[in-house]
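S.K.: Sequence and computational prediction follow.
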Amino acid sequence: MDFQNEIVKWYKINKRELPWRNTTDAYVIWLSEIILQQTRVEQGLPYFNKFLAHFPTVSSFAEATENQVLKLWQGLGYYSRGRNMLFTAKQVIENHDGIFPVQYEKLIQLKGIGEYTAAAISSFANNQAKAVLDGNVFRVLARYFGIGEPINSTVGKKVFSELAQSLIENQSPSLYNQAIMEFGALQCKPKSPPCNICPLQVNCYAYKNNKVNDLPLKLKKVKVKERWFNYFVGIHNGYVLTKQRKPGDVWQHLYDFPLIETDGKPDFEDESFIVSVKNTFGKNVRITPIIQKKHLLTHQIIYVQFFGLDNYIVNFNLHTDIKSVLLEEFEEFPHPKVISDFISLYLKN
C-alpha cells in the first residue's frame, strides 16, 4: 500500500494539467489515448485539440471522410491509428446507439482498442478497476519490484499484468492509473531519472542495486529494413503529378508523388533505372536531383530522393495510378510527413 499511496501523493502535487483529465467523457478520453499512443504529450496535444475542434462528438467523427481524418493526422505517423479511429466511430454509431461505451468488455471489441486503451478508458470514464500497462507503467514496476522478465515476452506480459492488477485493488482506479502513468512519464523517466528526489527511492530494487539503467528488459527488435524511394516532382501550368498509395505498404491511402523504388541509391549510369524513368515519363524527360532525406520508421529506414521533372509526358491510360491535379488541390490531400515537409519547403515558396 505504501507504493500506491506514495505514487498518488506524488501525483496530486506534480501532475500536469491536461484537458482530457477534466472529463469522464469516454469519447474525449478515447481521442486522447489513441493520439498519444507512441507520441509524446507535447507533440500530441495540438493534434488532440484539432481533432476535438473538428469532431466534438463521436457522431461528427463518424461522418468524416478518410481523407479528412488523415489530413488532420498528418505528421503523427502510424496512420493506421487514424483509419481505425474512423472505423471505431462508425462502430459506436451502428452498434452502441452513438454512445461511446465505458465498460472494458465492450471497449475491447472496438477496432484499434487493445487491452491498454480499454483499461484506460474504462478506468478514467467509469472508474472500472482495470490496471493500465503502458511503457511508463512497465518501467516503474520493473524498477521498483526488480522484475527481470522482458516486458515484451509472453511470460513478462503475464507477470506484469498480474502485478499491475493486484496493485489497483482497493484503489480509486481512475486516480491510481493516471498517477502511475504520470509518475513514469515525469519521475521514473527512461533516461537519467531524478532518483535523488524520488519518493519510492528507499524500497526501489533498481535504485538499491544500481539497476536503474538496466530495467526494464526488452527483447531485441526485429531487423530494420532499408528502402530507397525516388520521387519525381512534375509541375506544369499549376498542375502537379500525384498518386495515392496502395494498401499493404507504408502510408497506405496517403498521397505522394510518382515513385520508383530501387534496391539502393539510384545510379544515373544504371540502365534499368534510366529505362524505368523513361518508360514512365517519356524518352526525352530530363531529371534534376533536388534533395535527399532519411526518414525513420519503426521497422524501416527510408532513403528519399526527390527529382524535378522537365520535358516529361505521362501516358495516363497506361499509368492509371498517376494523376495530374491542381497544386492547390494536392496541398489539401493527406500526405506522409516527408512529402508535406517537401511541399512546405519547395512548393509553397
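M.R.: Thanks, I have it.
S.K.: alpha carbons only for contacts and neighbour counts from here, please
M.R.: OK.
S.K.: So which residues of the stretch 1-150 of the chain form strands?
M.R.: With DSSP state E, counting those that start in this stretch as the criterion, the stretch 1-150 of the chain has no strands.
S.K.: At which residues are the helices of it located?
M.R.: 2-14, 26-36, 41-54, 58-62, 66-73, 80-95, 104-107, 115-126, 135-145 (DSSP state H, counting those that start in this stretch).
S.K.: what's the spacing between the fourth one and its chain's center?
M.R.: Computed by CA atoms, centre = their mean, to the nearest Å, the separation of helix 58-62 from the middle of its chain amounts to 21 Å.
S.K.: List the buried residues for it?
M.R.: For helix 58-62, the neighbour count (16 or more other CA atoms under 10 Å) marks 58-59, 61-62 as buried.
S.K.: Ok, the third one next?
M.R.: Of the residues in helix 41-54, those buried under the neighbour-count criterion (16+ other CA under 10 Å) are 41, 44-45, 47-48, 51-52.
S.K.: Take this one as well and set it beside the first:
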Amino acid sequence: MDVLEIDPKKIRNLRRNLLRWYKAHARELPWRAGPRGDKKPNPYHVMVSEAMLQQTQVATVIDYFNRFVAVFPTVASLAAADEQSVLNMWQGLGYYRRARHLHAAAKMVVDEFEGEVPREADELLKLPGVGPYSAGAIASIAYDQRAAIVDGNVIRILSRIFKITKPADETETKKRLWSIAEALVPAKDAGNYNQAMMELGAMICSPRGAGCLLCPVRNQCESLADDQMDVHDLPVMLPKKKPRAVTHQLIAVQRRDGKYLFVKRPAKGLWSNMFGLLSLEHDVKLSSEPDFNAIKKHLKTSVNLTAGETDHVKTFKHQTTHLTIHFELHVAQDGKGRAVCDGEIAWRRLDELDDLPLAKPQQKAVSLLRKFEAQLAV
C-alpha cells in the first residue's frame, strides 16, 4: 500500500481512538506534562528524558531522571557542569555516549539558542546526539509541533496496523514507515498523539503478548483482521549479527594502605572518560587459565608498577549490543614503583568512590572486591 492510498477515514479513526485512549490511560511520568493539558511541558525535561529513554525502559529511567534534574535543574546548569559530574549522575544507565551528547547539546542550546531548547525539528537536528526520532519527539511533545517519530514501538505498531511484511530495518521499508508516520501525525495534539503511540507500544502492542482485545485501534489493524496471520510475527527484522566474544582482564592494584588504583579511560571507545580498574583487553575470548605474566607485564608498561602477589577473584560476563565481554577480575598487590600513566589516576578505598563515574561492569567488579575483602577478613 502506498501512503497516498491510506483511507482518510482510517487515519481519522486511528487518531481519534488513540488519543481518547491515551487521555484516559496515560501513565503519570515526571517529564510528562499530562495528556489533558493540566500543565505545560518543560522542553528541557523532555530533552533529558528522550536522551535517557533511548534503549532504556521507562521504569528504569524514572529514578535516574529525578536525580539528574535535581542536580541539573536547568539547561544552563547542565551546560555549566563538568563532564565527570554528568557521567557520575548517569552512572548505571549505560550507553554513556548519550550523556556526553546531552551535555554537549545543553552547551549548544546555551551558546547558540539563547538558552532555549529549539522548537523546530530542523533546528533540533543540529544538536549533538539528536537524530530524526529525538527531534520529532522533542518538537512535538515540548512544543506540539507537527513532527513524526519512528522508534521500535512505532515500527511495531505501524507494521502490524498496515501489515508490513518486509523487513522493517531495510532502507525502503524504513522510508515507508517514516512516510506513514508523517501522514498519521495530526497538526493539533501532535505531542499527545506521539506519546500515545509510544504508550501503546509499551502497554498494549508489545513485542510478545500483545493485548489486542484492549487495543484502542484494533479495528484499524490489518494484521489482526487477517485470520492467516499472527500479529506477533510482525515486525519482520533482518537477522542480527551475533555479538563477538572478547575478554577484558580487570586488574585491581591494591596498595599497602588498602587503596585501589582507578584509571580514567581514553576519550574514545567503550566507557570513554569514565574511571575504572586497570584493564587488559583482548579481541577474543580467552579459554586458558589467567596469564599472570601478561598481567604483570601490562602493569609495568601501562602504569609503571611491579606487582607482587596476584590472585584471580572472579570471572563474570557483560553484554553490549555488539560484544559479549568476559571480565576476569584479579587483585594485584602493589610491589615496587610509583603509578604513572598518560591518563588521570586515583587511589581510592572501595567506600570512597561516590565521585568517580563507574560503568556497570566496574560497579560489579567493586562489589566483588568488597566480598573478596570480607572473605579475607574472616
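M.R.: Sure, I can see it. Just so it is clear, the structure is predicted and the values come from calculations on it, not from any experiment.
S.K.: follow-up on the earlier one: and the buried residues of helix 58-62 of structure 1, which is closest to Gln74 of structure 1?
M.R.: For the buried residues of helix 58-62 of structure 1, the minimum distance to Gln74 of structure 1 (CA to CA) is 16.5 Å, reached by Phe61.
S.K.: Now which residue in structure 2 aligns to that closest one?
M.R.: Under the alignment (TM-score structural alignment), Phe61 of structure 1 pairs with Leu78 of structure 2.
S.K.: Would you agree Ser302 of structure 2 falls within a strand?
M.R.: No: judged by DSSP: H, G, I helix; E, B strand; the rest coil, Ser302 of structure 2 forms no part of a strand; its state is helix.
S.K.: count of residues packed around it?
M.R.: Applying other CA atoms under 10 Å, we find 16 residues neighbouring Ser302 of structure 2.
S.K.: which residues does the residue nearest to it when sequence neighbours are not counted contact?
M.R.: Among residues not flanking Ser302 of structure 2 along the chain, Cys341 sits closest, at 6.2 Å (CA to CA, 6 or more residues apart in numbering). Counting by CA atoms under 8 Å, 6 or more residues apart in numbering, Cys341 of structure 2 touches 302-304.
S.K.: Repeat the analysis, applying 10 Å as the threshold.
M.R.: Cys341 of structure 2 makes contacts with 263-264, 301-304, as judged by CA atoms under 10 Å, 6 or more residues apart in numbering.
S.K.: so which of these comes closest to Val109 of structure 2?
M.R.: Taking CA to CA as the measure, Val109 of structure 2 sits nearest to Lys264 out of the contacts of Cys341 of structure 2, at 28.1 Å.
S.K.: any idea how far that closest one lies from Met52 of structure 2?
M.R.: Separation of Lys264 of structure 2 from Met52 of structure 2 (CA to CA, to the nearest Å): 23 Å.
S.K.: Tell me which of the two has more neighbours.
M.R.: Between Lys264 of structure 2 and Met52, counted using other CA under 10 Å, Met52 has the larger neighbour count: 25 against 22.
S.K.: Looking at structure 1, which residue reaches furthest from the middle?
M.R.: Ranked by distance from the centre of structure 1 (CA atoms, centre = their mean), the top residue is Asn284, with 41.9 Å.
S.K.: Aligned to Ile35 of structure 1, what sits in structure 2?
M.R.: In structure 2, Ile35 of structure 1 lines up with Met52, judged by TM-score structural alignment.
S.K.: So which residues of the stretch 201-350 of structure 2 form strands?
M.R.: 244-254, 260-264, 275-276, 278-282, 306-319, 323-336, 345-348.
S.K.: and those strands, which is most packed in?
M.R.: Most buried of those by mean neighbour count (mean count of other CA atoms under 10 Å) is strand 275-276; its value is a mean of 26.
S.K.: separation between the counterpart of Arg265 of structure 2 in structure 1 and Leu76 of structure 1?
M.R.: Matched by TM-score structural alignment, Arg265 of structure 2 corresponds to Arg245 in structure 1. Separation of Arg245 of structure 1 from Leu76 of structure 1 (CA to CA) stands at 17 Å.
S.K.: and the strands of the stretch 201-350 of structure 2 as TSV, adding distance to Leu14 of structure 2?
M.R.: Converted to TSV, the strands of the stretch 201-350 of structure 2 look like this (distance: least, CA to CA, whole Å):
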stretch	distance to Leu14 of structure 2
strand 244-254	42
strand 260-264	51
strand 275-276	49
strand 278-282	52
strand 306-319	39
strand 323-336	40
strand 345-348	57
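S.K.: And those strands: which comes nearest Ala225 of structure 2?
M.R.: Checking the strands of the stretch 201-350 of structure 2 against Ala225 of structure 2 by CA to CA gives strand 306-319 as the closest, at 38.4 Å.
S.K.: For Val117 of structure 2, see how far away the match of Phe61 of structure 1 is.
M.R.: From Leu78 of structure 2 to Val117 of structure 2 the distance is 13 Å (CA to CA).
S.K.: ditto for Val236 of structure 2
M.R.: 36 Å.
S.K.: Show me which of these two is the more surrounded one.
M.R.: Each of Val236 of structure 2 and Val117 has its neighbours counted (other CA under 10 Å); Val117 has more, 25 against 17.
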